[in-house]
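> Dropping a prediction and its sequence here:
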Amino acid sequence: MVYEHGGDVYRNKVRLDFSVNTNPLGMSENVKKAIAENIEQFGIYPDAMCINLRNAIAEKEQVGIDNVLCSNGAAEMIFAVVRAVMPKKTLLLAPTFSEYERALKSVGSQICYYYLKEKNDFELQDDFIDYLDDIDMVFICNPNNPVGKIADKKTAQHIAEVCDERKIVCVFDECFMDLADGYSMKEKVPVIKAFTKTYAMAGLRLGYMIADTDFVCDVQRQLPMWNVSAAAQIGGITAINDNDYLEKGKQIIREEREFLMDKLKNLGFKVFNSDVNFILFKGNVGLDKSLLKREILIRNCGNFNGLDEGFYRITVKKHDENAEFIRELGDICG
């Protein structure tokens, strides 16, 4: 097994993990308390229909409960969506989140790529629709990982409209959108979200999809029973009602993202604009190894299709951690 993502603190000695992009506040104390107080529930089966959780999500997202489907993280939902559609030919962005490709390969889908260009700061362009001939399915990560940019709203809407006209299943992954000041495509296309990033609940594994009821039913058939644990359901209900936590996290991200981007530029790195809680930058090959010797983990993006060695991604954390990271990085750069 080859691990392709950030957060590998199990095989590395790490004191500062800048490789995973979760809310800088960490898991809410309210979530921890709710899980601890309900630990007796863990001895019985969780609600297979996730009624209370779906009700909470539906209220937050202003949709009907039958438009919400929950999963064991966004990755499980991606695989279930792909199995429900069984696309013969799919169009992906490059670079983008690698789990779309893994899911598509598992069902034998032919994969085509729309390569985002460095000269355009890896931003999605209007000519994406020129690549839609004979395509059955499209995944768009928005904001895109590892770039961090939100697609132009008119461009996104145009893509959704063209896909609808051509009967192409277009799925938007908005796992980072709630940590940014953006928009949602949930009224036009199926949208996937997760508590992983927004509420720093990566270990609990909780994702969801918003879609029309027919598509929800199609995808639900691809999911196992009891796939969302009691702990994840309790944590999710508590988290989604904690508006103060989310707003505080977003404020930290806005302020600290600017701090990190300015400092990286001052150190001579090429930094790409970001709208969310992570930053893509370009530096010397091997920088990640130099930082790991200091027990600091960053995401080497060399294994992203469309990027080379020398591209790195870091998350936005609290100021003290960000300042320490910049001090260590500056020491390495000399």
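Looks like it came in fine.
> contacts, neighbours, all on C-alpha from now
OK.
> What residues sit buried inside stretch 60-78?
63-78 (16 or more other C-alpha atoms under 10 Å).
> likewise stretch 312-325?
312-319, 322-323, 325.
> Format those residues as JSON lines; extra columns: distance to Leu287 and secondary structure.
What follows is the buried residues of stretch 312-325, written out as JSON lines (distance: C-alpha to C-alpha, whole Å; DSSP: H, G, I helix; E, B strand; the rest coil):
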{"residue": "Tyr312", "distance to Leu287": "9", "secondary structure": "strand"}
{"residue": "Arg313", "distance to Leu287": "11", "secondary structure": "strand"}
{"residue": "Ile314", "distance to Leu287": "12", "secondary structure": "strand"}
{"residue": "Thr315", "distance to Leu287": "16", "secondary structure": "strand"}
{"residue": "Val316", "distance to Leu287": "18", "secondary structure": "coil"}
{"residue": "Lys317", "distance to Leu287": "19", "secondary structure": "coil"}
{"residue": "Lys318", "distance to Leu287": "22", "secondary structure": "coil"}
{"residue": "His319", "distance to Leu287": "22", "secondary structure": "helix"}
{"residue": "Asn322", "distance to Leu287": "17", "secondary structure": "helix"}
{"residue": "Ala323", "distance to Leu287": "18", "secondary structure": "helix"}
{"residue": "Phe325", "distance to Leu287": "13", "secondary structure": "helix"}
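> try it against this one:
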Amino acid sequence: MNWPVHGSNPQYLFTALNMPLPDHMIDFSANINPLGPPPILKEKWGELFSLIADYPDPKGQKFKKKLAEKENLSERQILIGNGGAELISLIGRMLAGKRVMIVQPAFSEYEEACRINGCTIDYHQLNPDKWELNVEALAEKLHYTDALFLCNPCNPTGVYYSKSQLIELMNECQKQNCLFIMDEAFYDFLYEYESMVPYIYEFSNLLIIRSMTKMFAIPGLRLGYVMANQAIIDHLASFQPHWSINALALQAGEWCLESESYVKEIRELIDRERERLFNFYSQKELMLSPSRVNFYLLKDPLVQNQLPLFQFLLSKGIIPRHTMNFPGLEGAWLRFAIKGPKENDKLMGAIEEWRSRP
């Protein structure tokens, strides 16, 4: 079966499963904050109209300057991209023909971008009991590895790895002359996030990917950035086409960086709803990944294959994210975004109905 490779756009999922599209749906498959874009975007949206009559700044200098000030970096240590997907694609081109290690389960586009560019790909598979990052075991696999991909917080598990573990892993990568590529697309959902950005000055092998689309709910605009030493940034930039980022996204990005109170509001909502959902699942004796962010993995241990639960929820207009294209999961779990109280209530109601079947 030709499973869709991403969440969102549920029409493709229903087509693949030969199921009718429900009249009403709640899409839990995309990990976007449930409150939508920051209010400032709606308030100032009219100001964006004039921007479409001219070419955007190909270097995004105003947005990049704000990012550099926020992260205490030089502007030459930042590359802006058309969402995280473009940046991962550029990294794949930079690694063409190299040997790559991916900590799995992980976002499928790392492997896709590397395979397209002729990389040899190996996995370090995490154990699904606690999804722990065993740095010692991983370090043993880094011999003759040119680049390591790690998603932190991890997509799809939502697990967050500590700064001490990451520093240990960075040191091991540096010893092995291995590029350490860390995807932090969901870092801003964490109150307790410990910034790894300052280590860019210390570790020439560190590259950090960030996305603006998750926290600020602007996936339709596409905006992300990567931070690393200047040599890496210059190398990546050499592959990037001109005017890769549109003018509306650049201006929206500036406004999003000013929305600190909004970020706090989202974190509080996600924390409340995650605790409420996890308490419910615990009562129902369902299995969960120990997520710290706005999504999680779920499994009903009473069924060996989660496809019946998946199809049941789809029939109710509840759209989870399948895990068929996550190595090591292959459909054994379902991933859900954390949405608002009303949507989460409907999800819990559907799970209650699933468990109450004769």
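Yep, it's here. The shown structure was predicted, so the numbers you read here are calculated from the model rather than taken from an experiment.
> Please state their TM-score.
Overlay of the two chains. TM-score (TM-score structural alignment, normalised by the length of the first structure): 0.95; 333 aligned residues with a C-alpha RMSD of 1.5 Å.
> Among the buried residues of stretch 60-78 of the first structure, which are located in strands?
68-71 (DSSP state E).
> Dump these into a markdown table; add distance to Ala156 of the first structure as well.
Below are these laid out as a markdown table (distance: C-alpha to C-alpha, whole Å):
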| residue | distance to Ala156 of the first structure |
| --- | --- |
| Val68 | 22 |
| Leu69 | 23 |
| Cys70 | 25 |
| Ser71 | 25 |
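> Can you find the partner of Phe63 of the second structure in the first structure?
Structural correspondence for Phe63 of the second structure with respect to the first structure (TM-score structural alignment): Leu53.
> so which helix or strand takes in the residue nearest the centre of the first structure?
The centroid of the first structure falls nearest to Cys175 when counting by C-alpha atoms, centre = their mean (4.0 Å). Assigned by DSSP states H and E, Cys175 of the first structure belongs to no helix or strand.
> Kindly state which residue of the second structure is aligned to it.
Per TM-score structural alignment, Cys175 of the first structure is aligned with Ala185.
> so where do the helices sit in the first structure?
With DSSP state H, the ranges of helices along the first structure come out as 29-37, 51-61, 74-85, 99-106, 153-165, 195-198, 213-220, 230-240, 243-266, 287-292, 319-333.
> residues near the counterpart of Phe49 of the second structure in the first structure, how many?
Alignment note (TM-score structural alignment): Phe49 of the second structure maps to Ile39 of the first structure. Applying other C-alpha atoms under 10 Å, we find 12 residues neighbouring Ile39 of the first structure.
> Quick check: Ile39 of the first structure vs Gly235 of the first structure, distance?
11 Å (C-alpha to C-alpha, to the nearest Å).
> Leu104 of the first structure now?
Counting by C-alpha to C-alpha, the gap from Leu104 of the first structure to Gly235 of the first structure is 30 Å.
> Which one's more surrounded, the two?
Gly235 (26 against 23).
> Residue in the second structure paired with the more buried one?
By TM-score structural alignment, Gly235 of the first structure lines up with Ala252.
> That match contacts Leu41, doesn't it?
Yes: checked against C-alpha atoms under 8 Å, the pair Ala252 of the second structure and Leu41 is within contact range at 6.7 Å.
> need the contact list for the residue nearest to the centre of the first structure.
74, 142-143, 192-195, 197-198 (C-alpha atoms under 8 Å, 6 or more residues apart in numbering).
> so where in the second structure does stretch 258-265 of the first structure end up aligned?
Under the criterion TM-score structural alignment, stretch 258-265 of the first structure matches residues 275-282.
> so how far is that stretch from its chain's centroid?
23 Å (C-alpha atoms, centre = their mean, to the nearest Å).
> Next, the buried residues of that stretch.
So stretch 275-282 of the second structure, judged by 16+ other C-alpha under 10 Å, has buried residues 277-278, 281.
> Could you pull out the buried residues of stretch 14-24 of the first structure?
So, applying 16+ other C-alpha under 10 Å, buried residues of stretch 14-24 of the first structure: 14, 16-24.
> Could you export the residues you listed to JSON lines, including columns for distance to Ala231 of the first structure?
Shown next, in JSON lines, are the buried residues of stretch 14-24 of the first structure (distance: C-alpha to C-alpha, whole Å):
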{"residue": "Val14", "distance to Ala231 of the first structure": "27"}
{"residue": "Leu16", "distance to Ala231 of the first structure": "27"}
{"residue": "Asp17", "distance to Ala231 of the first structure": "25"}
{"residue": "Phe18", "distance to Ala231 of the first structure": "26"}
{"residue": "Ser19", "distance to Ala231 of the first structure": "25"}
{"residue": "Val20", "distance to Ala231 of the first structure": "22"}
{"residue": "Asn21", "distance to Ala231 of the first structure": "22"}
{"residue": "Thr22", "distance to Ala231 of the first structure": "19"}
{"residue": "Asn23", "distance to Ala231 of the first structure": "19"}
{"residue": "Pro24", "distance to Ala231 of the first structure": "22"}
